[in-house]
Structure formats: structure tokens, C-alpha cells
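[1] This is a predicted model, with the sequence first.
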Amino acid sequence: MPYVNQRWLGGMLTNFSTVHKRLQRLKELEAMEQTGGFEGRTKKEILGLTREKNKLERSLGGIRDMAKVPSAIWVVDTNKEHIAVGEARKLGIPVIAILDTNCDPDEVDYPIPGNDDAIRSAALLTRVIASAVAEGLQARAGLGRADGKPEAEAAEPLAEWEQELLASATASATPSATASTTALTDAPAGATEPTTDAS
């Protein structure tokens, strides 16, 4: 799933055509490094290309596989990431965000009240959102249907990161079903579920 965990660069959404060109340059530099394209160059040229690759990796590495503008964004701190929220609002992209007491709820389409300063809180809410995305991808791929068959026609093909997320969610769904069955059968003989007594 594409992510940005460094400073949001202005124009990352509104000027995506230029950002996409920089992503192509990053992939080109990585391919050069892998195939030995740096050989035959001076140390100064190699150093310059390596610095360029590292800078692009640091700022754009999380969105390397993003081919188009996303259909929604998840923001942890709307005050710190006000540029991202503003760009999404300009493009009409829904914003899902954690809202602390110091945030403006009018800027967010789907607010989630919570503490955006605590790492544990942000990690928990991010995991919940990521699992919801995985469930949505499963439903979109037709795995959530009763007959288990994928739909005949898909609205659009899944991106590479979506396919990886879907594959990992599908793989983890099978062991978790087995684990829950095991947990139910391993209960002690005298154990029963707690009930509320009306008397």
C-alpha cells in the first residue's frame, strides 16, 4: 500500500504527473545500480547518482508503485500534514483521519476521534484501517461472495500492492479460521460461556 512517512512534498497529488516522472527516474536509477550501469563512470558521477537515488528513495520510496492518484487518503496528524489534506480537498479525494482536540473536523470527510500524538494509538488505528482496506479488496475481488467464485468482470485491475495485500490477507484468513476452531475445541470440559442471570 502506498505511504508517505517523511515530509509531504507539495504537489504530490495535485502535480502527480511531475511526481510520476520522478518515480520513473527512481526506478531507472535502481535498475542502473542493479544491472551495473554505474560501471565505467567516474567516482564523482557515481556519487551524484547515488545521492540522487537516496534522496528520491527517502521522499518518494513509499509511493514507488502508485500509478495514479489514490481514491482516499489516511492521515494521522492533520495539523502536521495540512498540505496533504489541502491537496486532497482540492482534488475531491476523501480524507480519513485521526482527530485530536487540536484538529479541525471540517477538513476531514471521515473523522476518527483519537490521540494522534501517541504512537500506540496511531499504530492501532492504522492497523484497523489497513485491515478494513484488506477486507474491501477481498470483497472487490469477489472472495467475500457466498459461492466463493470471483466476479465475472472487475471494474479495474488490482494494482501490484493491492494484489500483495489481497494475497497476504487470503493466506492469513485460512490459518486464523483453523486457529479459532482449535481455540473452541481446546476449552476445558467444565468451562462454559459466561451468562447473565435474570434472578
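    Perfect, thanks for sending it.
[2] Every contact and neighbour count from this point should use C-alpha atoms.
    Will do.
[3] check contacts around H82.
    For H82, no residue meets the contact criterion (CA atoms under 8 Å, 6 or more residues apart in numbering).
[4] my hunch is that I112 is in a strand, does that hold up?
    Yes - assessed with DSSP: H, G, I helix; E, B strand; the rest coil, I112 lies in a strand.
[5] give the contact list for it.
    Residues near I112 by CA under 8 Å, 6+ apart: 96-99.
[6] my read: L99 touches Y110, true?
    No - with contact defined as CA atoms under 8 Å, L99 does not count as touching Y110 (9.7 Å).
[7] For these two, indicate the residue with more neighbours.
    The neighbour comparison of L99 against Y110 (other CA atoms under 10 Å) goes to L99, with 22 against 15.
[8] contacting residues for the nearest residue to that one once chain neighbours are set aside?
    Spatially, and ignoring its direct neighbours in sequence, L99 is nearest to P113 (4.8 Å; CA to CA, 6 or more residues apart in numbering). Counting by CA under 8 Å, 6+ apart, P113 touches 98-100.
[9] With distance to L56 and secondary structure added, can I get those in a markdown table?
    Converted to a markdown table, those look like this (distance: CA to CA, whole Å; DSSP: H, G, I helix; E, B strand; the rest coil):
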| residue | distance to L56 | secondary structure |
| --- | --- | --- |
| I98 | 28 | strand |
| L99 | 30 | strand |
| D100 | 32 | coil |
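[10] Looking at these, which is nearest A84?
    Closest approach between the contacts of P113 and A84, by CA to CA: I98, at 13.9 Å.
[11] ok, so what distance separates the closest one from D116?
    For I98, the distance to D116 equals 6 Å [CA to CA, to the nearest Å].
[12] Put this next to the first one:
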Amino acid sequence: MLIQQNVNYYKMAVEVKELLEAGVHFGHLTRKWDPNMAPYVYMERNGIHIINLYKTAAKIDEAGAALAKIAASGRKILFVATKKQAKDIVSEKAGEINMPYITERWPGGMLTNFVTIRKAVKKMATIDRMKKDGTFMTLSKKERLQVDRLRSKLEKNLGSITDMTRLPGALFVVDIKREHIAIKEAQKLNIPIFAMVDTNSDPRQVDYVIPANDDASKSINKILTHVTSSIAQGLAERKSEKEATAAAKAAPKKEAAPAKATATEEEE
């Protein structure tokens, strides 16, 4: 009976088999592990820690539900992944759901000095206007070259956060050891942190831990697919609510029924 209950409990939206096939269970070398990851480690094999995929599946569901709620509220979720094997995956997946992302170097003060970052983003828009209204061509050749270089640099580092006009509602990070500056900034501002956490990292830094291999592209792709799917559901829910509200406002109001004649009117 107990075994059957456990089977039912782990029958979640995320299949353990697909996580296994993607290599999500492979952790780091045992000598490089962080003891705080012990609750998520299933066993040791050939000097490598194996992650408990049942717990990973449960954590993906938990994180997905929370992210869907944030997306439904209209807040943005900022994805952060600057490691080579994650950059293209994150830019593709986050781009599909129109969420901001950082895949180049993390700009110091991205969150804690957000006003300055927004000024840099607005600088791109100013340069674009200059090119549109002809002002750009009034500059010297050297100045045009400098402005173009600045525009390219800003686009590379901040182009993916153009639509993020306020602080994000959450951060999703791949590899919290590598993105430690982003983690610290989010902690200072009490921004919820969701992350893929490998066996060499401290999960206590994260609000929503997804224990997983954060080095293999297959593993990263699998986790991001589930995460962005949950966010897409939250966005769809928000859209349907907006449409329902708009339809309710546009619907013609029913005319009030005429009042019953009073006794005096009947006598007349």
C-alpha cells in the first residue's frame, strides 16, 4: 500500500524517465560537492554524485506553479545564464515567451542600480531615433563610427532587456556559482530566485531549487522547456482574463425593466 502511495505521489507532470534520458541526474565529482545538497543526492557512482530525479521532478512542478503565478500577475521573469552551453538555449526559450534574459556578462548593478541600466537602454532608443530623423548623418564620420560601436555594445549586453521597464518579479538562474553577483543583487532586493542547482552549489541561496545537472546542454534544455512552458501557461491565463474583462466592459448593458404603475397612476 505504501509503495502504491509513493507511485501515485510521484506521478507528476514531469516524467522522471525524460529527465533521466536528458542526463539531468549527473552531478559533480563527490570531492567537489556542497554538503547542503545532501537531501537531493540519491547515490554515488564512480566518484560522481547522482541526483534524485523524483525530487527534481517535484521541484520542477513546484517552481513551475510559482512562475506561472508571477507571469499571470504581469511581472517579468529575468533569465540569467552566461555559460557557453546555456546561452543559446536560454535566449531561445526566454525569447519564445517574450521574457528578458542576460546571456553575456552580467552588468554590475543590473538590479541594485536599475535606474542607470534603464538609462543605457534608453540610449539605444535615442541612437535609433537619430538614425531615423537624419540627425545621425549630421555627425562626422568618426562620431558616427563611435556611436555605432556604442549601439552595438549596448545591444549585445542589454538588447534582450529592452522591454523590462521595471525590476523583474523573479530571477531564473542556470549555475548559481557562476552567476553569484546576480544572486547577491536579487537577495538584496528580495527578488525570488529560481535556479538549476548542481551538487557543487549551496541551495540555501535559492528560493526555488531545481536540483539538476547545470553543465550538459541536454539537461539545461529539458529543464528550461518545462519552466518556460509553465510561464507560457501563466501568460495565457493572464491574456484570457484580460479578454474576458474587455468583453464584459464592451457588452451592452441591459435596460432596466419599467417600474410597476403606482396605485395613483392606475386610478388616473
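    The structure has been received and is ready for your questions. Note that the structure is predicted; figures quoted are calculated from it, not measured.
[13] hang on, the earlier thing: which single one of the contacts of P113 of the first structure is nearest to A169 of the first structure?
    Nearest to A169 of the first structure, judged by CA to CA, of those is I98 at 24.3 Å.
[14] how near is the aligned residue in the second structure for L125 of the first structure to V173 of the second structure?
    Under the alignment (TM-score structural alignment), L125 of the first structure pairs with I223 in the second structure. Here I223 of the second structure is placed at a distance of 11 Å from V173 of the second structure (CA to CA).
[15] Who has more neighbours out of these two?
    V173 (27 against 24).
[16] if I pick that one, what's in contact with it?
    Applying CA under 8 Å, 6+ apart to V173 of the second structure gives the contacts 79-81, 179, 193-196.
[17] Keep only those that stay in contact in the first structure.
    Using both residues aligned by TM-score structural alignment, their matches' CA atoms under 8 Å, the first structure keeps these contacts from the contacts of V173 of the second structure: 179, 193-196.
[18] List just the nearest of these to V41 of the second structure.
    Of these, the one sitting nearest to V41 of the second structure (CA to CA) turns out to be M196, at 14.2 Å.
[19] shouldn't the closest one be in contact with A216?
    No - the pair M196 of the second structure / A216 is not scored as a contact, 11.8 Å apart, by CA under 8 Å.
[20] got any residues that touch both of these two?
    Common neighbours of M196 of the second structure and A216 (CA under 8 Å, 6+ apart) do not exist.
[21] Remind me which helix or strand H49 of the second structure belongs to.
    Here H49 of the second structure, judged by DSSP states H and E, is contained in strand 48-51.
[22] I would like the range of the first structure that aligns with that strand, please.
    Against the first structure, there is no aligned range for strand 48-51 of the second structure (TM-score structural alignment).
[23] by contact count, what packs against that strand?
    Packed against strand 48-51 of the second structure by the contact rule (3 or more CA pairs under 8 Å, 6 or more residues apart in numbering; DSSP states H and E) you find strand 26-29, strand 41-45.
[24] ok now that strand, how far from the chain's centre?
    26 Å (CA atoms, centre = their mean, to the nearest Å).
[25] next one: stretch 81-90 of the first structure
    17 Å.
[26] quick one: that stretch aligns where in the second structure?
    Aligned by TM-score structural alignment, stretch 81-90 of the first structure falls on residues 179-188 of the second structure.
[27] Give me the three-state assignment for the aligned residue in the first structure for V121 of the second structure.
    Structural alignment (TM-score structural alignment) places V121 of the second structure against L23 in the first structure. Here L23 of the first structure is recorded as helix under three-state DSSP.
[28] Surely L23 of the first structure touches R64?
    Yes - with contacts counted by CA under 8 Å, L23 of the first structure reaches R64, the gap being 6.0 Å.
[29] From F79 of the second structure, how far off is V174 of the second structure?
    In this view, V174 of the second structure and F79 of the second structure are 8 Å apart by CA to CA.
[30] name the helices or strands packed onto the biggest helix by length in the first structure?
    If you go by DSSP state H, the first structure has its longest helix at helix 160-185. In terms of contacts (3+ CA pairs under 8 Å, 6+ apart), helix 160-185 of the first structure is packed against helix 119-141.
[31] ok, the contacts of I112 of the first structure in the second structure, which still hold?
    Using both residues aligned by TM-score structural alignment, their matches' CA under 8 Å, the second structure keeps these contacts from the contacts of I112 of the first structure: 96-99.
[32] Mind putting the residues you listed into CSV with distance to T174 of the first structure?
    Conversion of these to CSV gives the following (distance: CA to CA, whole Å):
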residue, distance to T174 of the first structure
I96, 29
A97, 31
I98, 31
L99, 35
